[in-house]
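> With the input below, show me the fold.
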Amino acid sequence: MWLKTLLSLMLTLTLTLLSGNQAGADELTYLVISDQAEPFQIVDHDVSQADPEHKGIISDIIYASLKESEVKLTTLAYPFKRYILMMAPKQTPRWISYGSPAWLTAHGEEAQNKRLSKNKLFDVSHVLVTKKDSAFTVNRVNDLFGKTIITLKGFTYPGLDRYIKAGLVFKVEVNSHESALKAVETGRGIGFVAMKCRALYTINNTELDRNDFTLVDFAKVIAPYPIHISFSDAVPEQLIEQVDQKILKLKQSHRIDEIIRAYIGE
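Take a look at the predicted model:
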């Protein structure tokens, strides 16, 4: 009798563990950067709503890629530094977000960019946003030596960071894209280094006048690079493959192009 009881208990425990593992496999946390990642991730703090609305290019793509799955997705937003900290396995075991192979650094941001989707979402290009009456051009990185540029706190600038670290290029750091563009207006630097899509979105969605700025091509310093969906190490490979296939379908149907145009108008 005791053997039968023991086997029954072991079977119950095994089923419980399997059930728990399956439940975890079907749950993901979507990590969002609050207030610095527009138009990739937009947190709309509408006072009439109990919870903020999450939208943006990356958010819309991630929601679309999981729409027909059985995954329970929880969205959480944090300031950039805490966003990176929340990617630690003990903090958030199974998360999804976005990253780029161009952002791999030795400064603690590897988690965001270490495990990326096979299919890229799109490529981004950079510009130097200057005052309209500025005649400054960038033909090589040396053109920036001895100059002060405006950047975002905590962000990585491939092709530029090492010159800033070496003291060849100076920087003024600000907390948001709108603050950066206002810093351009007040002459705190020769210009703001930004992704073109982010600069256009900010200008179009604030009281700033597009005609007050010039977008100087910055490809000679920061070459265009791809954006991917990123995953924590604990996300099952099968789920990543499902998301990858959905991304491919979204690209083939031009849905991703439509999402981008909806936010930046190009």
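> contacts and neighbour counts: CA atoms only from here.
OK.
> Could you check the longest helix anywhere in the chain and say which residues are buried?
Longest helix in the chain, counting residues (DSSP state H): helix 2-25. By 16 or more other CA atoms under 10 Å, the buried positions in helix 2-25 come out as 24-25.
> Now do that helix: distance to the chain's middle.
The chain centroid and the centroid of helix 2-25 are separated by 40 Å under CA atoms, centre = their mean, to the nearest Å.
> After it, which helix or strand is next? Please name it.
strand 27-33 (DSSP states H and E).
> What ranges does the stretch 101-250 of the chain have for its strands?
Under the criterion DSSP state E, counting those that start in this stretch, strands of the stretch 101-250 of the chain are mapped to 122-124, 126-131, 148-152, 170-174, 192-195, 213-217, 225-231.
> and of those, who's closest to residue 21?
strand 225-231 (18.0 Å; CA to CA).
> In TSV: the strands of the stretch 101-250 of the chain, plus distance to residue 56 and mean neighbour count.
What follows is those, written out as TSV (distance: least, CA to CA, whole Å; neighbours: other CA atoms under 10 Å):
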stretch	distance to residue 56	mean neighbour count
strand 122-124	14	13
strand 126-131	19	24
strand 148-152	19	22
strand 170-174	22	17
strand 192-195	15	24
strand 213-217	22	19
strand 225-231	14	21
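> Nearest to residue 65, out of those strands?
Of all those, strand 225-231 comes closest under CA to CA, at 10.3 Å.
> The closest one versus strand 27-33: what angle between them?
Put simply, strand 225-231 runs at 140 degrees to strand 27-33, going by axes from the mean of the first three to the mean of the last three CA atoms, to 10 degrees.
> Return the distance of strand 225-231 from the chain's centre.
Between the centre of strand 225-231 and the centre of its chain there are 8 Å (CA atoms, centre = their mean).
> For that strand, give me every contacting residue.
Contacts with strand 225-231, where a contact means CA atoms under 8 Å, 6 or more residues apart in numbering, come from 62, 94-102, 112-125, 240.
> To compare with the earlier structure, here is another sequence to fold:
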Amino acid sequence: MKRFISIMLTLQLCIASFTANSESINYYVIAKQAMPFQITTDDEQHSGIVSDIIAKIFMDKYTVNYHVYPFNRMISKLEAGGEKNWVTYGSPNWGSVQAENLSDKPIYTVSHSILSNAKSDFSYTDISDIKDKVFVLLYGFDYPTLQPYIDSGVIQELRVKDYAAAFRILDKMPNDAIFIEMTSRIKYNLKIQSKDLSSYHLQNFSALIPTYPIYLAFDPNMDSELQLFINRQLSALEDAGTLTDIINHYI
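As a prediction, this is how the structure comes out:
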């Protein structure tokens, strides 16, 4: 009898451990550079388009463990395997671990723009217009369609750690520098830093960086039932108009 009780207790502990693991997901967040998709605060509060979608999907169903890292370090963590059943966001255009296993539906369509200082008369029509400009780009992010121009020396790049630094360079070098970034992130960061958009000139840059969709990106070894649950929840959020509401809240 004692042996039976011991076996049953062991089984219950194993089941409890499995349940705890199956009801927990690991969400990876880029620190400081991913607003408005992922927004973090000093008191460890999370918001933003992707973070709000994650919160809605797993609300009352799973425990979300947040892992916040600078971009390059986050990618290194994920390429090394990451925590079990991890999720973040990605795109087929980005390659590597952020493209290996994506949600069935996209969550947003990304476009890129050129931001220049309004004091400059700069206007973009083709590559010849930007050959003498300093391209301000964020550390860590790759731009595959720009890389051949960077490698050949046609484009002179200047990497910065955040948006505040990018805006400062545009203000100090109005006739020489241009900032290339996602349109949504430019607009959001200008707003939160109380920058007036009329002080800058925003031009579409889809000729060199075409628009593309972004998705939720999953652990390549994610539990199949969990991935099915996420995709179903994401579809329900889209059908209910919740995805559009979340996006419109930030952009």
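> quick one on the thing from earlier: any of the contacts of strand 225-231 of the first structure buried? List them.
Applying 16+ other CA under 10 Å to the contacts of strand 225-231 of the first structure flags 62, 94-102, 112-121, 125, 240 as buried.
> circling back to that earlier point, among the contacts of strand 225-231 of the first structure, name the ones in helices.
Using DSSP H, the subset of the contacts of strand 225-231 of the first structure located in helices is 62, 112-114, 240.
> Give me the contacts around stretch 149-159 of the first structure.
If you take CA under 8 Å, 6+ apart as the criterion, stretch 149-159 of the first structure is touched by 80-81, 102-103, 169-177, 180, 183-184, 188-194, 221-223.
> so where in the second structure does that stretch end up aligned?
Stretch 149-159 of the first structure corresponds to residues 135-145 of the second structure when matched by TM-score structural alignment.
> next one: stretch 75-86 of the first structure
Aligned using TM-score structural alignment, stretch 75-86 of the first structure spans residues 66-77 in the second structure.
> Pick out the residue closest to the middle of the first structure.
Centroid-nearest residue in the first structure, with CA atoms, centre = their mean: residue 98, separated by 4.7 Å.
> Map that one onto the second structure.
The alignment partner of residue 98 of the first structure in the second structure, by TM-score structural alignment, is residue 89.
> List the contacts of that match.
With CA under 8 Å, 6+ apart, residue 89 of the second structure has these contacts: 50, 98, 214-218.
> now, which of those sits nearest residue 16 of the second structure?
The closest of the contacts of residue 89 of the second structure, once distances to residue 16 of the second structure are taken by CA to CA, is residue 218, at 24.4 Å.
> Just tell me what the closest one corresponds to in the first structure.
Mapped onto the first structure by TM-score structural alignment, residue 218 of the second structure lines up with residue 231.
> Please apply the same query to residue 102 of the second structure.
Residue pairing (TM-score structural alignment): residue 102 of the second structure is matched to residue 116 of the first structure.
> Okay, the alignment partner in the second structure of residue 255 of the first structure and residue 58 of the second structure: tell me how far apart.
In the second structure, residue 255 of the first structure lines up with residue 242, judged by TM-score structural alignment. Between residue 242 of the second structure and residue 58 of the second structure the computed distance is 14 Å (CA to CA, to the nearest Å).
> same question, residue 147 of the second structure
38 Å.
> Looking at those two now, which is surrounded by more residues?
When neighbours are counted by other CA atoms under 10 Å, residue 147 of the second structure and residue 58 differ, and residue 58 comes out ahead with 17 against 14.
> ok, so what distance separates that one from residue 85 of the second structure?
Counting by CA to CA, the gap from residue 58 of the second structure to residue 85 of the second structure is 13 Å.
> go on, residue 79 of the second structure?
As defined by CA to CA, residue 79 of the second structure lies at a distance of 14 Å from residue 85 of the second structure.
> Then residue 218 of the second structure?
Where residue 85 of the second structure is concerned, residue 218 of the second structure sits at a distance of 7 Å (CA to CA).
> next one: residue 157 of the second structure
37 Å.
> cool, and residue 165 of the second structure?
For residue 165 of the second structure, the distance to residue 85 of the second structure equals 35 Å [CA to CA].
> wouldn't residue 79 of the first structure be in contact with residue 37 here?
No - here residue 79 of the first structure does not reach residue 37: they are 9.8 Å apart, not a contact under CA atoms under 8 Å.
> Between the two, which is the more surrounded one?
Set side by side, residue 79 of the first structure and residue 37 show more neighbours around residue 37, with 18 against 13, by other CA under 10 Å.
> Doesn't that one belong to a helix?
No - assignment of residue 37 of the first structure by DSSP: H, G, I helix; E, B strand; the rest coil gives coil, placing it outside any helix.
> Which positions within stretch 82-96 of the first structure qualify as buried?
83-87, 92-96.
> which residues does residue 62 of the second structure contact?
With contact set as CA under 8 Å, 6+ apart, residue 62 of the second structure has these partners: 23-25.
> Apologies, that question was intended for residue 157 of the second structure.
134-137, 150.
> Aligned to it, what sits in the first structure?
Matched to the first structure by TM-score structural alignment, residue 157 of the second structure sits across from residue 171.
> One more: residue 31 of the second structure?
Using TM-score structural alignment, residue 31 of the second structure lines up with residue 34 in the first structure.
> Its match - how many residues pack around it?
Residues lying near residue 34 of the first structure (other CA under 10 Å) number 18.
> Was I right to think residue 95 of the first structure contacts residue 26?
No - counting by CA under 8 Å, residue 95 of the first structure does not reach residue 26; the two are 11.5 Å apart.
> residues contacting residue 112 of the first structure?
Contact analysis of residue 112 of the first structure by CA under 8 Å, 6+ apart lists 84, 87, 97-100, 230-231.
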